[in-house]
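> Structure for the following, please:
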Amino acid sequence: MSKPLHDTLHKVTQRVIENSTASRRAYLDLIAREADNMGDRSAVSCSNLAHAFAGALEDQSALVAAKGPNIGIVTAYNDMLSAHQPYGRYPDRLKIYAREVGATAQVAGGTPAMCDGVTQGETGMELSLFSRDVIALSTAVALSHAMYDGALMLGICDKIVPGLLMGSLRFGHLPTIFVPSGPMPSGIPNKEKQRVRQLYAEGKASRAELLASEMGSYHSPGTCTFFGTANSNQMMMEMMGLHIPGSAFIQPGTKLRQALDREAVHRVAAIGPKSADYRPLGRCVDEKAIINAAVGLLATGGSTNHAIHLPAMARAAGVIFDWDDLSELSGAVPLIAQIYPNGSGDVNHFHNAGGMGFVIGELLEAGLAHRDILTVGRGDLSDYAREPGLDEDALVWRDVGASMDDTMLRPVAHPFKPDGGMRLVAGNLGRACFKTSAVDEARWTVEAPCRIFEDQASVAAAFKAGELDRDVVVVVRFQGPRANGMPELHKLTPALGVLQDRGFKVALVTDGRMSGASGKVPAAIHCTPEALGGGPLALLRDGDMVRLCAKTGALSTDADLAARIPAPDPAPESGTGREIFTMMRRFADGAEQGASAMMTVAGL
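Predicted coordinates for the structure are as follows:
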């Protein structure tokens, strides 16, 4: 028998509901108006309709007759990004599935989909976070034609799913289902990949050896298999009930993957505004769904990037959620999954051990998730505590049972760690996130002189020169959203890991990001206020003692910051298109609010 809702979960949920009262009411009023304004195409002029139907070929007569719902497909397909390569052929298949239930489907539009793995350490990374806003805007453009009774979102990776959700929530009167394509098969063991990276950082492996190792890991279509932001996205879509249950980690090209895709089309056609089971996206994504997403993030040790994405996604639905909420939930939600980089196995191993069905079942039984959310499935979140399979060619769901590998998945009663490993640290250096789930507890406190840097290249140069061979807090500043778009600083991880392995006490403090691949080095990331404009990090000097402690929640220095003049703001960089993102940098809000220019300008 399930336990009653956990006291902390209830308390945080009620606080979020209260803080969101006015904004949530305004949002629900918006989507009600949109349903009235965009819900009946009989009032649309024949010329407009003709333009919309002209390219529909064999679906023209069905569109003219308006016998069934018309589904808008928003796709983030490109074949440079491995996770999105399978989407190339999806629209043709989805249209066939729509016809099976008397519906039609059209590609409403496309969005960009950049790969943070390709842009790591390169100037293109400075466009990455703001690509989320561009994706949201592109989604809004796609759905603005008032031709659709529902929508399918084809996207998986880091900024793509948050952007698709933020954009589609502005059309929250439409039922909307997210359709993943699944992870690539497992490659070389993750520990081997990590070993070669550190050898290369020390100059003990060649570039050819490093490339061979990396291609042994990232080797075919599908999502990268480590539990970074992309796979954390898929986990959260399950926790929010926005997938067909169990869809997240089924590999591309399999019969089961195709059956789930087919079910997504059939289901979105069945939950439209003219059905008896209307399930609009804006009603599905409410305060409880956002809390569920946060709980899933904590229970699985997911990406730190979602400390930024969750508040932004929540705001798009009129929900106010911040780092106090996330940190308080973290104290109550145990870590029940260990997936690389927190553990040795990848998302395929995780799925085979019980995956999201096991996680959701455990959380529900322990009173650590809201069962009574409106999902895109046939019921509530209980549907997501099972795993999909095929009985001959029929799609079925089965009970998951016990974990098949307790090195990856454990019950709530016997977790890997008693808390969710996402802690708020704060002090006279600002507020930041510390992901403890991948860091040995003995390293949760670091107090050492700091060394100040303003870019990753300078850190790498100092490391190679031996200047960091000591106890040190590496501060990388002017990496916030308004400074340069808040790039991921994941390339710092191997060098800092080497210093730690040499026996030094090492920590990172930055107003930049470290991504879902952040690992064993203690780090205070997303520091806000950012350094640009005189934030606390701009007042630090080389040699200042800095204290970072996940146990006490400290992020501080003994230096008299009030007596100092901040370091000058760096001049904005140009090239790689960065100059045309000036508006987004200028209007971006803080990391804790979601680091979004679009939401700020829109007054959300």
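> CA atoms for contacts and neighbours, from now on please.
Will do.
> can you tell me which residues contact the closest residue to D383 other than its chain neighbours?
Distance criterion C-alpha to C-alpha, 6 or more residues apart in numbering; nearest residue to D383, sequence neighbours excluded, is P245 at 6.4 Å. P245 is in contact with E238, G377, D383, Y384, R386, E387, P388, counting by C-alpha atoms under 8 Å, 6 or more residues apart in numbering.
> Hmm, the second one is touching S247, no?
So that's G377. No. If you go by C-alpha atoms under 8 Å, G377 and S247 don't touch, sitting 11.6 Å apart.
> Which one's more surrounded, the two?
Applying other C-alpha atoms under 10 Å to G377 and S247 shows that S247 carries more neighbours, namely 28 against 22.
> is it true that that one touches P183?
No. With contact defined as C-alpha under 8 Å, S247 does not count as touching P183 (10.8 Å).
> Which parts of the helix or strand hosting A495 count as buried, going by neighbours?
Per DSSP states H and E: A495 is located in helix 492-501. Residues of helix 492-501 classed as buried: L492, T493, P494, A495, L496, G497, V498, L499, Q500 (neighbour count, 16 or more other C-alpha atoms under 10 Å).
> what's it packed up against?
Applying 3 or more C-alpha pairs under 8 Å, 6 or more residues apart in numbering; DSSP states H and E, one finds that helix 492-501 makes contact with helix 190-201, helix 456-464, strand 506-510.
> just how off-centre is the longest one within its chain?
What that stands for is helix 190-201. How far helix 190-201 lies from its chain's middle: 25 Å, per C-alpha atoms, centre = their mean, to the nearest Å.
> Now do that helix against helix 456-464, angle only.
Counting by axes from the mean of the first three to the mean of the last three C-alpha atoms, to 10 degrees, helix 190-201 lies at 80 degrees to helix 456-464.
> could you say what helices and strands helix 190-201 packs with?
helix 207-217, helix 492-501.
> Other residues contacting the first one?
When contacts are taken as C-alpha under 8 Å, 6+ apart, the neighbours of helix 207-217 outside the stretch itself are S186, G187, I188, P189, N190, K193, V196, R197, Y200.
> I'd like the structure of this one too, to check against the first:
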Amino acid sequence: MNMHPVLRAVTERIRVRSRALRTAYLQRLAETRDRDRGSDRMGCANVAHAVAGIPANDKFRVVSERAPNIGIVTAYNDMLSAHAPYQGYPDIVKHEARRLGATAQVAGGVPAMCDGVTQGTPGMELSLFSRDVIAMSTAVALTHDMFDAALLLGVCDKIVPGLLIGALHFGHLPTVFVPAGPMPSGMSNSAKSKVREQAAQGLVGRQGLLDAEMQAYHTQGTCTFYGTANSNQMLLEAMGLHVPGTAFIQPGDAMRDELTREAVRTVLGRACEAAYTVPPIGEMVDERVIVNAMAALLATGGSTNHLIHWVAVARAAGILIDWNDFSELSDVVPLLTRVYPNGSADVNEFQAAGGPGFVIGELLGAGLMHGDVLTVRAGGIGEFANVPVLAGDPSQGAPLTWHAAAPSKNDAVARPASQPFSATGGLKLLSGNLGRSVIKVSSVPDDRHVIEAPARVFDSQAALQHAFTAGELERDVVCVVRWQGPRANGMPELHKLTPPLSVLQGKGFRVALVTDGRMSGASGRVPAAIHVSPEAAAGGPLAKVRDGDLIRLDAVAGTLTVLLPQDEWDAREPAALPDALRAANGFGLGRDLFAGMRRNALTAEEGACTWL
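All right, here's what the predicted structure looks like:
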């Protein structure tokens, strides 16, 4: 395969930058992997405790027959529509494991909060840090240390990165992620957004808005827009950590249970005619696999949250990446999909057009993914350019087969690399005297890529909403919302700002958002410079901005600047985080329990990690 020179150069730079850290990581992995298996290594009382709760036949297999024992880490709860289908998965896994002469135990559960429920509430200030709590919970589950492999059950925003970070700290285990799939399409995402904008203007009441939301979010499965949760699934496919093509098969599909059984067969190395020893996840996830995930994110206009999460994921594997790496890849990776908010299609339409398999095949063919990587399947990453097909009733022995995802079944949703929607990816790095930030340009109209307007400074998203309701923003304006970074209040997502800003833009005003908070994959069509680093609470330049300062956001040149004379800007004293806001951020709904995480959090560009 003819590798694109930029992909090769970025990968090599990451490899060199990470050499010492990665070498130490792999050495620790090898030392752990070379130990005796758990039931042979542990004391008799330890082993007895480990198997006390399982059926006698399973005890015999684990202890006497030395059968493989799979640890299941599940994010099941029925507060998340995406995770509700996981309720019955452990029984499916255990049944299939027994059929294959192995065993499986639920090693533990991890918390999984729904950002859709907590959006705009104090609970949202725990959301980002829940990723590291999930990573630690994964470690608690796997530290029982009785497992020969792991299956990880999770889909949504912080859950997949947290599970992956935790698994990489147990990098000696072969590991497969098991998805649950998106809900069937309800009210279209664009229609839902229109109702939200009307509600922001007072044109639709609470009952009308509630009716629309419940038509959009109506049953089990992942939300159907291409936000962080569905971006997670795309990236796991590109990393070779799923059964190929399973990301967007709906929970009610006849294939779903069979694909879960296939995950058991895969992690045990029995999914192919020839036996295959699945590599430990820590060996699989190297710098090439991380770059493959980055390329897939860019090619699909995925969630900006992954410019935080995948920095942390890479770091867990001893790999160092930064926003420059994303930016350079974005310059050469074409945009191959239009999925809401980058287009009108939802993920079900994306799947029908060819889904992740189509994108992976196109990127491999264009030399924009590494084809020589390890995956959970013997056929390598090329297998992930396919989609699964079930020809008949699996209870009657009908096998799963895989067919090529290409060609696209809908060029309005997924296009080949030779005819992309855009020659460059959907993300852009901005830098200047306001710091470093990112913008998702794939959903922003071309005539809004450059905004220059006076600033209006807010200390919270509630303050901006109040100003909008009062009619104070009916003009060209750059709304600066600060004190929203990891150290200030846990870096919540600010989705409540999308409807009012969209209304202002729809009226013809030139508006933009600049914030040290997050907007993820649902930032919409309004230009938003997000994740500004360093954050205001850490002495970042957003703390120096005042109402009326002229700000220029230029996504073409890649700059974010306040247009003031340098000496005046340098002399200006930064504002301090207001005491009342600090106190409000620190307590209530469990926020005081996360004070240590706020104190220790690294910058957004460093993954907002709290464990380093």
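> TM-score for the pair, please.
Comparison of the two superposed chains (TM-score structural alignment, normalised by the length of structure 1) gives a TM-score of 0.97, and 595 aligned residues with a C-alpha RMSD of 1.2 Å.
> related to what we said a few turns ago, redo the contacts of P245 of structure 1 as JSON lines? Include distance to L424 of structure 1 and secondary structure.
Rendered in JSON lines, the data for these read as follows (distance: C-alpha to C-alpha, whole Å; DSSP: H, G, I helix; E, B strand; the rest coil):
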{"residue": "E238", "distance to L424 of structure 1": "25", "secondary structure": "helix"}
{"residue": "G377", "distance to L424 of structure 1": "34", "secondary structure": "coil"}
{"residue": "D383", "distance to L424 of structure 1": "33", "secondary structure": "helix"}
{"residue": "Y384", "distance to L424 of structure 1": "30", "secondary structure": "helix"}
{"residue": "R386", "distance to L424 of structure 1": "33", "secondary structure": "strand"}
{"residue": "E387", "distance to L424 of structure 1": "34", "secondary structure": "strand"}
{"residue": "P388", "distance to L424 of structure 1": "37", "secondary structure": "strand"}
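> ok, and the residues you listed in structure 2?
Compared against structure 2 with both residues aligned by TM-score structural alignment, their matches' C-alpha atoms under 8 Å, these retain E238, D383, Y384, R386, E387, P388.
> What lines up with the second one in structure 2?
Same thing as D383 of structure 1. By TM-score structural alignment, D383 of structure 1 lines up with E383 in structure 2.
> Please tell me how far P90 of structure 2 sits from K544 of structure 2.
Computed as C-alpha to C-alpha, to the nearest Å, the P90 of structure 2 to K544 of structure 2 distance reads 53 Å.
> Make a markdown table out of the contacts of helix 207-217 of structure 1 and add distance to A523 of structure 1.
Listed next are the contacts of helix 207-217 of structure 1 as a markdown table, based on distance: C-alpha to C-alpha, whole Å:
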| residue | distance to A523 of structure 1 |
| --- | --- |
| S186 | 28 |
| G187 | 28 |
| I188 | 27 |
| P189 | 25 |
| N190 | 21 |
| K193 | 22 |
| V196 | 22 |
| R197 | 19 |
| Y200 | 22 |
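> May I ask which of the residues you listed has the most neighbours?
For these, neighbours tallied by other C-alpha under 10 Å; top is R197, 23 neighbours.
> quick one on the thing from earlier: looking at the helices and strands packed on helix 492-501 of structure 1, spot the one closest to L364 of structure 1.
Closest approach to L364 of structure 1 among these is made by helix 190-201 (30.9 Å; C-alpha to C-alpha).
> The closest one: average distance to aligned residues in structure 2?
Superposed on structure 2, helix 190-201 of structure 1 shows a mean distance of 0.9 Å to its aligned residues (mean C-alpha distance after the TM-score superposition for structure 1).
> The stretch 1-150 of structure 2: strands as residue ranges?
69-74, 103-109, 149-153 (DSSP state E, counting those that start in this stretch).
> What's the match for Q484 of structure 2 in structure 1?
Using TM-score structural alignment, Q484 of structure 2 lines up with Q479 in structure 1.
> A strand includes that match, no?
No. Counting by DSSP: H, G, I helix; E, B strand; the rest coil, one finds Q479 of structure 1 to be coil, located in no strand.
> Touching, it and P487? I think so.
Yes. The criterion here is C-alpha under 8 Å, and Q479 of structure 1 meets it with P487 at 6.6 Å.
> Mind listing the shared neighbours of these two?
G512.
> What are the boundaries of the helices in the stretch 151-300 of structure 2?
Assigned by DSSP state H, counting those that start in this stretch, the stretch 151-300 of structure 2 shows helices spanning 159-168, 189-200, 206-216, 228-238, 256-267, 281-284, 287-299.
> mean per-residue distance, the shortest one to structure 1?
Between helix 281-284 of structure 2 and the aligned residues of structure 1, the post-superposition mean distance stands at 0.6 Å (mean C-alpha distance after the TM-score superposition for structure 1).
> next one: the first one
When structure 1 is superposed, helix 159-168 of structure 2 averages 0.2 Å from its matched positions, counting by mean C-alpha distance after the TM-score superposition for structure 1.
> In structure 1, what range does that helix match?
The aligned range for helix 159-168 of structure 2 is 160-169, by TM-score structural alignment.
> could the buried residues of helix 492-501 of structure 1 go into TSV alongside distance to D558 of structure 1?
Below are those laid out as TSV (distance: C-alpha to C-alpha, whole Å):
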residue	distance to D558 of structure 1
L492	26
T493	27
P494	29
A495	27
L496	24
G497	26
V498	28
L499	25
Q500	24
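> need the contact list for the most centrally placed residue in structure 1.
For structure 1, the residue nearest the mean C-alpha position is N233 (4.2 Å; C-alpha atoms, centre = their mean). By C-alpha under 8 Å, 6+ apart, the residues touching N233 of structure 1 are I156, C157, D158, V161, P162.
> my guess is E237 of structure 2 meets N230, correct?
No. Contact criterion C-alpha under 8 Å: E237 of structure 2 and N230 do not qualify, at 10.9 Å.
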